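Novice: Sequence and predicted structure, then a few things I'm wondering about:
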Amino acid sequence: MKPAETTIKMNKSYTILISLIVALGGFLLGFDSAVISGAVKGISVYFEMTKAMVGFSVGCVIFGAMAGNLVAGPVADRFGRKNVLIVVAALFAISASWSALATSYLEFVVARIIGGIGVGGAILIAPIYIAEIAPPKLRGSLVSFNQLNIVIGISVAYFSNYFLVDIEGESWRWMLGVEAFPAIVYFIGLFTVPRSPRWLIRKLNKVALARKILTRIGGEAYAEYTIEEIQQGLSKKETKGKLSDLFKSKYGTIMTIALGIAFFQQITGINAVFYYAPTIFEQAGGSTDSSFLQAIVVGLTNLVFTLVAIWLIDKLGRKPLLLIGTTCMTIALLMTTFAFKNATYNFNESTLNKVSNAEIKTALSDLDGQTFESQSDLFETIRTKLDQELFLEFEREEIKNFININATLVLIAILLYVAAFAISLGPVMWTLISEVFPSKIKAIAISVVGFFNSLVSYTVTQVFPWELSSLGPTTTFAIYAALSFCAILFVYKYIVETKGKSLEEVEALLVRK
């Protein structure tokens, strides 16, 4: 029988401390993903990279993350969540040190891929561990610590790059190497956290040790009730989960929720906005300096509203936050679409004089007096006047000189979009993924869903620049708005509320009999 609230003596400070230590993996994940942005120029010169080599040196982390996604679940199921996280911390430290000391392109890429494997492991196993150790009433908030730390890690990486860029010599080595320090702290800190009590009982049958951990978290009544729930689940005597199990009808609801939320978290364009925020603001007519300043504001908005999500997720619940967030995301993307739809591109003496490249200015001088109603019409004309190299320069550097748009509306829309994502799909997706899988299929399922999420993310970030140049920002943001609306429908129809339920109660609710 579930213990009464008065009999539970929750040790919140201890549980929060454990969760914060484990969630440092999210900080390293965010830092590792963002720190390369400041080092790109230095490594491209030092290693004499072609554009293709630069692209792969940045993107290879994602390939490492996909590999980490695939192996993290099964390995954590066999050797324990804590042990895998210790290895992850070591991988981050090795990657940071080796990439900073690399003397060849091959060395550098291998070092970055090692870091990517750490990224893939951290993003999956840290939420699972926290979900397994957290009491039901705190689980949403504590799992969201991981997303908060990812956001903080990204911001710290940008500030770190800013302060290290002027170091004499090869500053890129310092930018990449500084990550080793928090990685070592994480490695040491993990030895102070207990092993997952659910894993201890299910895998090693160490009930006494699990009871000791659970008692420290919530008192004796909480420990006994939780152990009883875990053992009831074990009494089903199910065999170890296989990949084929994911396609069984009884797990249909769970896999629909997990794959659907993983898909919509990325396909609605969040990483396109984060990675290309300066490009978006420049296309809205901003200068390079103001665009980077606006991008910093985007990052701070993400941080603030992730904190709001942590505050609300165990009060409002997962489904209400998702409905509010996806609705606001759709509105924001429609606002952005509207702003670019009503933009015009004006060529006159004043706008042509702003062009810095004399060759481009001369080639476009006969457009004086013309106005284009859409970016696609503009590009169709410009391509007839410039070769490919000059066209790319026009697209990157000069188009902002000709656009007439409500730039304030674009900024407000992007900030609304990021805020809405930060209270919904950002943290809630990882909370749900850590909650919905039964113990039998958790290892293989979490790996498959994590890999799928990374694959969608990679696809979006690769396609977005092509969409902007080929389809124009109006069509691009209209597509994302339509996908975000589909996310609302998905959440309304398929997402089941898990707030306040134990992991065993969630399993009973979702597994079809």
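Specialist: Nice, thanks for sending it over.

Novice: For the rest of this, base every contact and every neighbour count on C-alpha atoms.
Specialist: Will do.

Novice: Looks to me like Gly369 is in a strand.
Specialist: No - counting by DSSP: H, G, I helix; E, B strand; the rest coil, Gly369 falls outside a strand, being coil.

Novice: What number of residues are in the vicinity of it?
Specialist: Counted with other Cα atoms under 10 Å, the burial measure for Gly369 works out to 10 neighbours.

Novice: okay, pairing it with this:
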Amino acid sequence: MANYKKNSYTYATIVAMGGFVFGIDAALISGTTNYLTEEFSLNELQLGAAVGAAAWGVLLALLFVGYAVNKIGRKRALQISAAVYLISAIGSAFAPNYWTFISARFLGGLAFSSISMASMYIGEIAPPKWRGKLVSMIQINIVVGLSAAYFINYMIQNWANSGAEWVSTLGIDTNTWRWMLGSEIIFALLWFVLLIIIPRSPVWLVLKEKIGEAKDTLRKVIPENEVTNQITEMQESLQTTGGEQSDWEQFKEIFSKPMRITFIIAATLAIAQQATGINAILFYAPTVFEQLGMGTDAAFSQAIWIGVISVIFTVLGLLVVDKIGRRPMILGGMLWIIISLGICFYGFNSATYSLSKENVSELTELPNSERLDVLVDKSYESDIEFKEALSETLGGDDAKKYSSALIQKAANINGLLILIGILSFIAAFQSTIGPVMWVLFSEIFPISNRGIAIPVFVFLTSITSSFVQTFFPWQLENLGIGATLLFYASTVAIGLIILFIYLKETKNLTIEEVQLALAPKKK
């Protein structure tokens, strides 16, 4: 392999490692929800706020990302993000109270903006024919991070229940959730160190009129005979807008008539990607599996399957994104997601819940379990009805604490069908709209405003994600899992219709050619 190819893959791999740290940070919280609820005596909205705090943090960061990447450069901004991840991981693991925990998670959310910076940076150093693969590495790293987090949670959970002396000595059994969250520290530190190796973005160097340095960077990642043409294309693209623009001018350009189609595509993708409910499933994986009637330990082990499927299908998406094309992958993936969520809705909607006398007698861990005798042999048509009956009978605290065990006993549900639906949904997302959105974001914006445009639409993605994460526990408690998943499917269907009309193919096009393809047709 030529040196420039090795360099391109090396730099992209290092930058995309931010996706791995993001995945670790995002999914570790999934194993801590029950512990956090008990530790800080949280209700559903407080738990949602704890899990969603990071997503709200990224909203603040994205207001400044455009300025940061243009002012100090993509590389320096990424290094700052890595440092913030490290500080947040330490703060989350050692948080003495709820508000300190919220603050540390919020701080970590500031670093989530590194995903948009990573896609921007990789898109700027990657040759057009490799751009899809290299930018998709971000998504691969995210899902590998997710998988690692689920495995770490499962491993620590098993240690905590093992009764081993060394576990007690280290406090893993009493501070289980702190060990889960603290495991992120080493990965954040490693990424911070590796970012020293990468060069500064050639696009940013051209923006700053450092042409010599830009050429030096390009020589590391593309053939020598293409360097001059690449520099010329960048300069010509900038000349069409009068050179480097202020942040406000770049922001206004996003809403201009020439960018109308680009705006519609980007906004729809930004909302639809997170409106799938992907982060509700990923960040609350054990909670979701408990709704299938699994116990806590089984739910932790099943969550690992989400990580495995994520890795397999993200790699598959990476292998075909530059062959199949962006449009068929996005549209086909969204249809696949709708069908998968529909399967889950059907499975949950047809479930019933009933406790037998034998079920009640087996609940030895529940104090005064005879309180449940009034519910024996009664059938409930939904999880909401059953949970309401438990709350009236046991009181809110005991109903919440023992709901997993009670659902496991009472559920008459087609768990296999729903499990297939959930894993199919994960496969659809991770192989299509998950990674391909980042590929499109790295392609559809002109050089003149991409420093602002990408963070603006990632902001829209993040605010959608924030609402999904924050309100999922409330939806679960008040609407039920089936209705919640149906809501996600309906939202995705609206996005599918819009993108079917407006989305263009950008495969193998230079950034300049993409702009011509997306320009509104003159009447």
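Specialist: Right, received. Where do you want to start? All values derive from a computational prediction rather than experimental measurement.

Novice: buried stuff in the helix or strand where Ser168 of structure 2 lies?
Specialist: According to DSSP states H and E, Ser168 of structure 2 maps onto helix 165-170. In terms of neighbour count (16 or more other Cα atoms under 10 Å), helix 165-170 of structure 2 has its buried residues at Val167.

Novice: any idea what Cys328 of structure 1 aligns with in structure 2?
Specialist: In structure 2, the residue matched to Cys328 of structure 1 (TM-score structural alignment) is Trp336.

Novice: Quick check: the gap between the residue lying closest to Phe251 of structure 2 once chain neighbours are set aside and Met259 of structure 2.
Specialist: In space, and not counting its chain neighbours, Phe251 of structure 2 is closest to Ile452: 6.4 Å by Cα to Cα, 6 or more residues apart in numbering. Distance check for Ile452 of structure 2 against Met259 of structure 2: by Cα to Cα, to the nearest Å, it reads 14 Å.

Novice: Ok, Asn229 of structure 2 next?
Specialist: Applying Cα to Cα, the value for Asn229 of structure 2 to Met259 of structure 2 is 25 Å.

Novice: Looking at these two, which is more packed in?
Specialist: Comparing Asn229 of structure 2 with Met259 by neighbour count (other Cα under 10 Å), the higher total belongs to Met259, at 19 against 10.

Novice: looking at this, Lys409 of structure 2 is in a helix?
Specialist: Yes - note on Lys409 of structure 2: a helix contains this position according to three-state DSSP.

Novice: show me the contacts for Thr431 of structure 1.
Specialist: Thr431 of structure 1 makes contact with 127, 131, 140, 143-144 under the criterion Cα atoms under 8 Å, 6 or more residues apart in numbering.

Novice: and these, which are buried?
Specialist: If you count burial by 16+ other Cα under 10 Å, the buried members of these come out as 127, 131, 140, 143-144.

Novice: Give the aligned range of the host helix or strand of the residue nearest to Phe251 of structure 2 in structure 1.
Specialist: Secondary structure assignment for Ile452 of structure 2, by DSSP H and E: helix 450-478. With TM-score structural alignment applied, helix 450-478 of structure 2 matches the range 442-470 in structure 1.

Novice: Name the residues of the matching stretch that are buried.
Specialist: Taking 16+ other Cα under 10 Å as the basis for neighbour counts, the residues of stretch 442-470 of structure 1 that come out buried are 442-458, 460-461, 464-465, 467-469.

Novice: ok, now stretch 402-420 of structure 2?
Specialist: Buried residues in stretch 402-420 of structure 2, defined by neighbour count with 16+ other Cα under 10 Å: 403-415, 418-419.

Novice: same question, stretch 288-302 of structure 2
Specialist: 288-296, 299-302.
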